[in-house]
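1. Mind looking at a prediction? Sequence and model below.
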Amino acid sequence: MPKAAESLADTPVCLELSKVLADSYNLYLKTHGYHWNVRGPQFNSLHNMFMTQYTEMWTALDEIAERIRALGELAPMSGSAFGNLSSIKEGDATKSATDMVKELVKGHKTLIETLKNAIKVADDASDDPTVDLLTVRLGSHEKHLWMLSATLED
């Protein structure tokens, strides 16, 4: 029988996957919100880039949660659970386009660190399917980070 979400600390791989899910969900929400609220001369390009990124992240959320379930745990699903697990802060719609990009860069860097830690824990547990899933996610977030960072260059 699956354990309650509060018991995830008993299973290190699922705890790390839950942190990845929470950071991913918060970064998804921030990216989607910035897609709605970006303005200025770069509106069209940023609006489209944010949509590409949040769409990719949305699909990944399901894959991460399903991996937690495959390991016999319940996936966190509430705002409070995500808030307790995530290292990524909420977005601010009043920010300028440049500051939105900077916030997303910071969010991807944070999630990349969360992913690297989760990969280590999964690797130490010889959980190859989780390592594979997280490695793909790492590559995606490194690409998103590169694209966002490139918009900040002169």
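-> Good, I have the coordinates. Residues are numbered from 1 along each chain as shown.

2. hey, let's count contacts and neighbours off CA atoms from now on
-> Will do.

3. residue boundaries of the strands in this protein?
-> For the chain, strands defined by DSSP state E do not occur.

4. Tell me which residue is most central in it.
-> Ranked by distance to the mean C-alpha position of the chain (CA atoms, centre = their mean), the top residue is Ser24 at 1.8 Å.

5. Tell me the spacing between it and Gly83.
-> Separation of Ser24 from Gly83 (CA to CA, to the nearest Å) stands at 12 Å.

6. circling back: you'd agree the residue nearest to the centre of the chain is up against Lys109?
-> No - using CA atoms under 8 Å, Ser24 is not in contact with Lys109; the gap is 11.6 Å.

7. here's the one I want to compare it with:
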Amino acid sequence: MKTEIGIKQEHLAEVAHSLGKILADEFVLYTKTRKAHWCVTGPDFHSKHLFFEAQYQQLEEMVDEVAERIRTLGHFPPATLKEFLALTHLTEQTREKNDAAGFIKELLSDHQSILIHLRENIDGYAKAFHDAGTSDYITGLMEQHEKMAWMLRAHLE
């Protein structure tokens, strides 16, 4: 059944595709954060283990919300690791050392990369695709990443 919400079908498809890329980024970042939770070592293990757990739990909710936004627009989200890796602009971790500072720097870099991407596209949803709802949604998503990045950055100061 067609989604009739006042947005042209071709615009819904373009927004859904764009959100699919965001979903891929979110899922890759979620996976990397979960890895940090599982693999962190060092004298601050316990506190960082709990810190990364709180972050991946927040990202897990964000992943689900992005996928549901795509469904709200009448499309199906990418949902396989192969699709996520093809769509993401993030890279998988290549470091060998499992220290907290290394994980934090890499995760912070990914959050900042996602923030830049989101910020560059907020206006386009409203202006080019006439989808103020997704523009507003992306603004909220951006704010969550800003706070998560701040929390990571604070560990490095």
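-> Happy to help now that I have it. Keep in mind that what you see is a predicted model, and the values were worked out from it rather than measured.

8. what's the TM-score here?
-> Comparison of the two superposed chains (TM-score structural alignment, normalised by the length of structure 1) gives a TM-score of 0.87, and 148 aligned residues with a CA RMSD of 2.1 Å.

9. Which residue ranges of structure 2 form helices?
-> With DSSP state H, the ranges of helices along structure 2 come out as 9-39, 45-72, 81-87, 100-127, 132-156.

10. looking at the ones you listed, which is buried most?
-> Mean neighbour count (mean count of other CA atoms under 10 Å) peaks for helix 9-39 among those, with a mean of 20.

11. Against which helices or strands is that helix packed?
-> When contacts are defined as 3 or more CA pairs under 8 Å, 6 or more residues apart in numbering; DSSP states H and E, helix 9-39 of structure 2 sits against helix 45-72, helix 81-87, helix 100-127.

12. Glu14 of structure 2 is nearest to which of the ones you listed?
-> helix 100-127 (9.4 Å; CA to CA).

13. Tell me which other helices or strands that closest one touches.
-> helix 9-39, helix 132-156.

14. again, only using 6 Å
-> Under the contact criterion of 3 or more CA pairs under 6 Å, 6 or more residues apart in numbering; DSSP states H and E, helix 100-127 of structure 2 touches helix 132-156.

15. The helix it packs on corresponds to what range in structure 1?
-> Aligning helix 132-156 of structure 2 against structure 1 (TM-score structural alignment) gives residues 128-152.

16. For that stretch, give me every contacting residue.
-> If you take CA atoms under 6 Å, 6 or more residues apart in numbering as the criterion, stretch 128-152 of structure 1 is touched by 105, 108, 119, 122.

17. Map the second one across to structure 2 for me.
-> Under the alignment (TM-score structural alignment), His108 of structure 1 maps onto His111 of structure 2.

18. Tell me how many other residues crowd Thr80 of structure 2.
-> Residues lying near Thr80 of structure 2 (other CA atoms under 10 Å) number 10.

19. residues touching Leu107 of structure 2, list them.
-> Neighbours of Leu107 of structure 2 in contact, by CA under 6 Å, 6+ apart: none.

20. coming back round to it: so what does the residue nearest to the centre of structure 1 match up with in structure 2?
-> By TM-score structural alignment, Ser24 of structure 1 lines up with Glu26.

21. what about its match, distance to Phe129 of structure 2?
-> Going from Glu26 of structure 2 to Phe129 of structure 2 by CA to CA gives 22 Å.

22. How about His155 of structure 2?
-> In terms of CA to CA, His155 of structure 2 sits 39 Å off from Phe129 of structure 2.

23. ditto for Leu87 of structure 2
-> Separation of Leu87 of structure 2 from Phe129 of structure 2 (CA to CA): 21 Å.

24. What of His49 of structure 2?
-> Relative to Phe129 of structure 2, and taking CA to CA, His49 of structure 2 is found at 41 Å.

25. One more: Met148 of structure 2?
-> Using CA to CA, Met148 of structure 2 is found at 29 Å from Phe129 of structure 2.

26. What distance do you get for the residue nearest to Ile122 of structure 2 when sequence neighbours are not counted to Thr41 of structure 2?
-> Distance criterion CA to CA, 6 or more residues apart in numbering; nearest residue to Ile122 of structure 2, sequence neighbours excluded, is Ser135 at 5.1 Å. Noted for Ser135 of structure 2: a distance of 39 Å to Thr41 of structure 2, by CA to CA.
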